[in-house]
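Asks: Build me a model:
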Amino acid sequence: MPYWYNVDTKSVESDETRGQDANVMGPYATEAEARQALEHARENTERWDDEDREWDAKGATPGWDDEDQED
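Replies: Here you go, the predicted model:
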């Protein structure tokens, strides 16, 4: 059964207890994994930020400019 971390209530929910419009992260295989959702998200963000800095340091072309994009 999948588990979800509800960002608003800061609680773990299952498919049976999760509300239709709940603001959740997941699914996770276990309740324990769902409880660690914010920590994992922070770790991922830090890792991706480090990777971006390394990419930029190598002289890679920066991403596109949103101003150049058509609507």
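Asks: CA only for contacts and neighbour counts going forward, please
Replies: Noted.
Asks: Mind jotting down where the strands sit in this structure?
Replies: 3-6, 11-14, 24-28 (DSSP state E).
Asks: what's the longest one in contact with?
Replies: Applying CA atoms under 8 Å, 6 or more residues apart in numbering, the contact partners of strand 24-28 are Pro2, Tyr3, Trp4, Tyr5, Asn6, Val7, Asp8, Ala34, Ala37.
Asks: so who does the residue most central in space within the chain touch?
Replies: By CA atoms, centre = their mean, the chain has its centre lying nearest to Ala41, at 4.9 Å. By CA under 8 Å, 6+ apart, Ala41 lies in contact with nothing.
Asks: Alongside the first, I'd like the structure of this one:
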Amino acid sequence: MSDKSPVQYWYNTSTGQVEEGTERSSWTNRLGPYPTREAAERALDTAKQRNDSWEEEEADWRGHA
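Replies: Next comes the predicted model:
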């Protein structure tokens, strides 16, 4: 069994770059962690899809669909 943790990836909203491992920017500019570089690259799209879904659910809950 390995003591090594899986590599995690973050998306830096300030630079638009993917960061990996333990060296990363301030939490104020980061989305993640993500399990793969590709998932981190899609961070903004993923966040938009989730926000859109939550807004639809809230509108349905409030009866404003």
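Asks: quick one: stretch 41-52 of the second structure aligns where in the first structure?
Replies: Aligning stretch 41-52 of the second structure against the first structure (TM-score structural alignment) gives residues 35-46.
Asks: circling back: can you say which of the contacts of strand 24-28 of the first structure are buried?
Replies: Among the contacts of strand 24-28 of the first structure, the ones that count as buried by 16 or more other CA atoms under 10 Å are Tyr3, Trp4, Tyr5, Asn6, Ala34, Ala37.
Asks: Tell me which residue of the second structure lines up with the third one.
Replies: Superposed on the second structure with TM-score structural alignment, Tyr5 of the first structure falls opposite Tyr11.
Asks: Wait, its match touches Thr36, no?
Replies: No. Counting by CA atoms under 8 Å, Tyr11 of the second structure does not reach Thr36; the two are 10.9 Å apart.
Asks: Map Trp61 of the second structure across to the first structure for me.
Replies: Matched by TM-score structural alignment, Trp61 of the second structure corresponds to Trp55 in the first structure.
Asks: how far away is its match from Trp48 of the first structure?
Replies: Trp55 of the first structure sits at a distance of 10 Å from Trp48 of the first structure (criterion: CA to CA, to the nearest Å).
Asks: cool, and Arg18 of the first structure?
Replies: For Arg18 of the first structure, the distance to Trp48 of the first structure - CA to CA - is 29 Å.
Asks: quick revisit: Throw the contacts of strand 24-28 of the first structure into TSV and include distance to Val24 of the first structure, thanks.
Replies: Shown next, in TSV, are the contacts of strand 24-28 of the first structure (distance: CA to CA, whole Å):
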residue	distance to Val24 of the first structure
Pro2	12
Tyr3	10
Trp4	6
Tyr5	5
Asn6	4
Val7	6
Asp8	8
Ala34	10
Ala37	10
